[in-house]
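Asks: Generate a structure from the sequence data that follows.
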Amino acid sequence: MFLKQFSRVLDSPLVLVLDSDPDSLFLMNEMVTLCGSVALTAQDGATALRWVDEYQPALIVTELVLPKVDGFAVVERIRSTNNSVPIVALTSLPAYLFYERAWRTGCNAYIEKPCPIEQLQTVIHRYLDRTLSPF
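Replies: As a prediction, this is how the structure comes out:
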């Protein structure tokens, strides 16, 4: 609950970032912060699903390969509750094999790792309706 209130006080959207790799999670946390949002992080799908219900993030950025509950299942469960939160797949899985499945599952965007920071920034801002920062 604290993060939700903190996000409101700062008038910043709350972004849930899911990745099992600590380095990727750290980088995404920094990127979300640079975009003017508050990051909430999870390293597995089960935790992420709890936090979606508890914190109601404005955007979700997820790796599709996750322990316990994979990213595809996370997206399916979120969509099964008619939750319309934008979901961005930021994944090491090649698009030519998994883009269509991610789209059918309910992802709004698909970005392959590694990706340029500018690409990720553009997608974050697109789904949060925020003005691009000058960095």
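
Asks: all contacts plus neighbour counts: C-alpha atoms, from now on.
Replies: Will do.

Asks: which residue is nearest the middle of this protein?
Replies: Central residue of the chain (Cα atoms, centre = their mean): residue 61, 1.3 Å from the mean position.

Asks: any chance you could map the helices in the chain?
Replies: 2-9, 22-34, 45-55, 71-80, 95-105, 117-128 (DSSP state H).

Asks: compare with the first, here's sequence two:
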Amino acid sequence: MAHILVVEDDPSLGFLLQDSLESAGFLVTLCPDGEDGLQALAEQRFDLCVLDVMLPKLDGFTLAQQLRDQSLQTPFMFLTAKALKADRLQGFELGCDDYLTKPFGLEELVYRVKAILRRTQPQPETTAAENAKMADMHAFGTSWLEFNNLQLHVAGQTYTLTHREAELMRLFAQNAHQLLKREEILQRLWQDDGYFVGRSLDVFISRLRKYLQADSTVKITTVHGRGYKLEVAV
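Replies: A predicted model of the protein is given here:
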């Protein structure tokens, strides 16, 4: 949940801003003047500041300058009745992420806030498990297959497979230590168990064995008259 600081001296507008942003799912701290806003920034971390420009004690432009002078990287946007070009330019020169002039719709404000947060908030890092899922990764022995990239990694070497080779290697990896009948492989990968397709399977298995020969923990064995098995040392 993003935490937003709203600095607005008009109590009615401040209430409306807080209510709208909280209804949109944000945590909101409301301050009535610039000095209170500056104090809140010293005590808490915020994901975004929404600043009125014409504030008592410390105006919004000065508050924004304080942010930058203190090297705070909190993004901020201005809400103001000051619509002159010079005022807008001053706001952007201070580094604001948006400048919204009054009157404005509360729905528009929420959309602008969401847009700023999308640009400025770091995206969560994917976990190793998520990365493996995205790559359709399969490990066996000291080797592994990135199916989506058609890459087989063996003993420090990377081999780019054909799509059919990758499908076959994935099938073995998903069924390590289990007998895969020859006709079952042919039907699952080719939907055909004819003679010529069978010869293609022999070629693919020969290639995979060649790729894997540098990994002593992995071996594709032939179970005569039945099929094949990927054996992985434990």
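
Asks: What's the TM-score once they're superposed?
Replies: TM-score of the superposed chains, computed with TM-score structural alignment, normalised by the length of the first structure, equals 0.83; 119 aligned residues with a Cα RMSD of 1.4 Å.

Asks: picking that back up, list the contacts for the counterpart of the residue nearest to the centre of the first structure in the second structure?
Replies: Aligned by TM-score structural alignment, residue 61 of the first structure pairs with residue 50 of the second structure. By Cα atoms under 8 Å, 6 or more residues apart in numbering, the residues touching residue 50 of the second structure are 4, 5, 6, 7, 76, 77, 78, 79.

Asks: Ok, residue 48 of the second structure next?
Replies: 2, 3, 4, 5, 74, 75, 76, 77, 117.

Asks: Residue in the first structure paired with the first one?
Replies: Just to be clear, that refers to residue 2 of the second structure. Aligned partner of residue 2 of the second structure by TM-score structural alignment: residue 13.

Asks: Run a quick neighbour tally on its match.
Replies: 21 (other Cα atoms under 10 Å).

Asks: I figured it hits residue 57, correct?
Replies: Yes: with contact defined as Cα atoms under 8 Å, residue 13 of the first structure counts as touching residue 57 (7.3 Å).

Asks: circling back: skipping adjacent residues, who's closest to the match of residue 2 of the second structure in space?
Replies: residue 37 (5.1 Å; Cα to Cα, 6 or more residues apart in numbering).

Asks: That neighbour -> the second structure?
Replies: Under the alignment (TM-score structural alignment), residue 37 of the first structure maps onto residue 26.

Asks: Please apply the same query to residue 71 of the first structure.
Replies: Match for residue 71 of the first structure (TM-score structural alignment): residue 60.

Asks: and if you look at residue 118 of the first structure?
Replies: So, by TM-score structural alignment, residue 118 of the first structure is matched to residue 107.

Asks: Report the contact partners of its match.
Replies: Applying Cα under 8 Å, 6+ apart, the residues near residue 107 of the second structure are residue 20.

Asks: Distance check, it against residue 48 of the second structure.
Replies: Relative to residue 48 of the second structure, residue 107 of the second structure is positioned 17 Å away (Cα to Cα, to the nearest Å).

Asks: What is the burial count for the closest residue to residue 154 of the second structure other than its chain neighbours?
Replies: Closest residue in space to residue 154 of the second structure, ignoring its immediate chain neighbours: residue 143 at 4.8 Å, by Cα to Cα, 6+ apart. Neighbourhood size, residue 143 of the second structure [other Cα under 10 Å]: 19.

Asks: Over to residue 43 of the second structure?
Replies: 8.
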